[in-house]
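**Q** sequence first, predicted model second:
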Amino acid sequence: MKFLLCLLLTSAGVECWHPDEERVMNLRLSNLGLQGPVPSDIARQVPYLAYLNLSNNSFSGEIPVDISAITYLNVLNIQHNQLSGQIPGQLGVLARLTVFNVSDNLLSGPIPWSLQKFPASNFAGNQGLCGVPLDECHGKRNWGMTTVLLHRINIESSIGAVVGFVAGFVVAVYCTASPYRLHRSDFRA
């Protein structure tokens, strides 16, 4: 039965790892008029995926960060859709990723450093997308400053937490020791 299911799915663009297993290895779902968001839990649904092609559809919303958990992924082609927002930097953990194409979407923001190895044509057609290998980001300093400010806030918060903990500890020790000292001085008199 599993063999028949895999055979039927293959004609629809889905390939199984092996006819006797239910592991989906390839999803070729381009030019099908699919709409809506890409499932946010896609890694849970197809964890062994090596090839994902959702190009030439009408997918909208953001690129799910969860895609970064599909560790076997070699090809991610989501060009010619209506995807928006920034490209998740977490996609850089996909060590096997050799093809990455997000061209002709509505993406914006800087291209993550780990994905800058792919050609400019794979990012083209996204009005708000910038950085290597495309044009320099307008207000590039703003993108960097946001990161620096967040880092600085985290450091300041950490220092504040440590100082607060130490101060609280000193007060607790003092309060605990003070009644002991009072009782001790009562016995001396």
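**A** Cool, the structure landed.

**Q** make it CA atoms for all contacts and neighbour counts henceforth
**A** Noted.

**Q** so where do the strands sit in this protein?
**A** Assigned by DSSP state E, the chain shows strands spanning 14-16, 24-28, 35-37, 51-53, 58-61, 75-77, 82-85, 99-101, 106-110, 128-130.

**Q** now render those as CSV, adding distance to residue 161 and mean neighbour count.
**A** Shown next, in CSV, are the strands of the chain (distance: least, CA to CA, whole Å; neighbours: other CA atoms under 10 Å):
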stretch, distance to residue 161, mean neighbour count
strand 14-16, 51, 21
strand 24-28, 47, 20
strand 35-37, 40, 13
strand 51-53, 44, 21
strand 58-61, 37, 18
strand 75-77, 42, 19
strand 82-85, 33, 20
strand 99-101, 42, 18
strand 106-110, 32, 21
strand 128-130, 37, 20
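
**Q** next, format the ones you listed as CSV and append distance to residue 45.
**A** Converted to CSV, these look like this (distance: least, CA to CA, whole Å):
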stretch, distance to residue 45
strand 14-16, 13
strand 24-28, 9
strand 35-37, 15
strand 51-53, 13
strand 58-61, 18
strand 75-77, 16
strand 82-85, 20
strand 99-101, 21
strand 106-110, 25
strand 128-130, 29
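
**Q** another one to put next to it:
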Amino acid sequence: MTAMTINIKFLLWLLLLFSASFCHGSELDIQCLKSVQKSVADPNGILKSSWKLNSSGVSGYICESTGVECWSHDQNRVLSLRLSSLGLQGPFPKGLDDCTSTIALDLSGNRFSGPIPSRIAHDAPHLSYLDLSNNGFSGEIPDSIADMVYHNVLNLEHNRLDGPIPERFNALGRLTTLSVADNLLSGSIPALLRKFPASHFAGNQGLCGAPLERPSGGRRVRGGLLLLLVLYFPRWLGLSKRLRASGLRV
């Protein structure tokens, strides 16, 4: 499949989402924002003061809310949620499955914690932009992110994520930006992702392979010892037999 074909399909997908915003009601999007607001801690009161979600029937009123971008200012249809650096806390927000036409989610620079939900691709299948950097998310990276076939930007740096980078990420052929730096990740980097700079994988002591210059220190030492055993054990065994044959103990 050529790049032009993929881009045409992406544009058609966007047009379908945009047209859907005129064909369906916006109550689900309003419910989405209510769920998000209810599920996060907002110590600075930013969402509480700016998200006025009780004006049902007023065209486009949710589009004036902090961090909410709409497909059209006269429709309550959420295009993106950009909630960066608002001091938000708690687990990953709930209710995103009701934001059915959202293509961008930015939660960076907050104090979210806990796992990234394994259902993230099911709840937000149309995301092309996901930024969860500079939080406290932990646990493994869900391999279901690979199901977000139109994903362009994925930023997970500066969290506490562990385990491997899912091998299924080799399916994310549209990725133009990726960073998982400064986590607790381990294992080898999937082949498709090796085109990104080494700095985007730095700060993970267990990660190894290209584009990093060499494996982690612990693995390199164990590998070196194994190589020495393979090379020299047969020689040592032969010398030992000859010494025993001459009456010497080894």
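**A** Noted; the coordinates are in hand. Owing to the predicted nature of the structure, the values given are computational and were not obtained by experimental measurement.

**Q** of all the strands of structure 1, which lies closest to residue 142 of structure 1?
**A** For the strands of structure 1, proximity to residue 142 of structure 1 was assessed by CA to CA; strand 106-110 is nearest, at 11.0 Å.

**Q** can you check which part of structure 2 that closest one sits on?
**A** Under TM-score structural alignment, strand 106-110 of structure 1 corresponds to residues 184-188 of structure 2.

**Q** what do you get for stretch 45-56 of structure 1?
**A** The alignment of stretch 45-56 of structure 1 onto structure 2 (TM-score structural alignment) covers residues 123-134.

**Q** before we move on, the earlier item: so which of the strands of structure 1 gets nearest residue 156 of structure 1?
**A** Relative to residue 156 of structure 1, the nearest member of the strands of structure 1 by CA to CA is strand 106-110, separated by 26.3 Å.

**Q** with structure 2 superposed, average distance for that closest one?
**A** Comparison of strand 106-110 of structure 1 with structure 2 after fitting gives an average deviation of 0.5 Å (mean CA distance after the TM-score superposition for structure 1).

**Q** follow-up on the earlier one: residues in contact with the match of strand 106-110 of structure 1?
**A** 160-165, 203-209 (CA atoms under 8 Å, 6 or more residues apart in numbering).

**Q** could you do stretch 50-67 of structure 1 as well?
**A** 25-43, 72-88, 90-91.

**Q** circling back to that earlier point, nearest to residue 152 of structure 1, of the strands of structure 1?
**A** strand 106-110 (20.7 Å).

**Q** most residues in a single helix of structure 2, which one?
**A** Using DSSP state H to assign secondary structure, the helix with the most residues in structure 2 is helix 217-245.

**Q** may I see the buried residues of that one?
**A** Of all the residues in helix 217-245 of structure 2, not one is buried under the rule 16 or more other CA atoms under 10 Å.

**Q** show me what it is packed up against.
**A** In terms of contacts (3 or more CA pairs under 8 Å, 6 or more residues apart in numbering; DSSP states H and E), helix 217-245 of structure 2 is packed against no helix or strand at all.

**Q** quick one, helices of structure 2?
**A** Using DSSP H, the helices found in structure 2 span residues 3-23, 27-39, 46-50, 120-123, 217-245.

**Q** dump these to a markdown table, plus distance to residue 134 of structure 2.
**A** Below are the helices of structure 2 laid out as a markdown table (distance: least, CA to CA, whole Å):
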| stretch | distance to residue 134 of structure 2 |
| --- | --- |
| helix 3-23 | 29 |
| helix 27-39 | 19 |
| helix 46-50 | 19 |
| helix 120-123 | 19 |
| helix 217-245 | 26 |
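
**Q** looking at these, which is closest to residue 195 of structure 2?
**A** helix 3-23 (17.2 Å).

**Q** got the contact list for that closest one?
**A** Here helix 3-23 of structure 2 makes contact (CA under 8 Å, 6+ apart) with 71, 75, 77, 101, 150.
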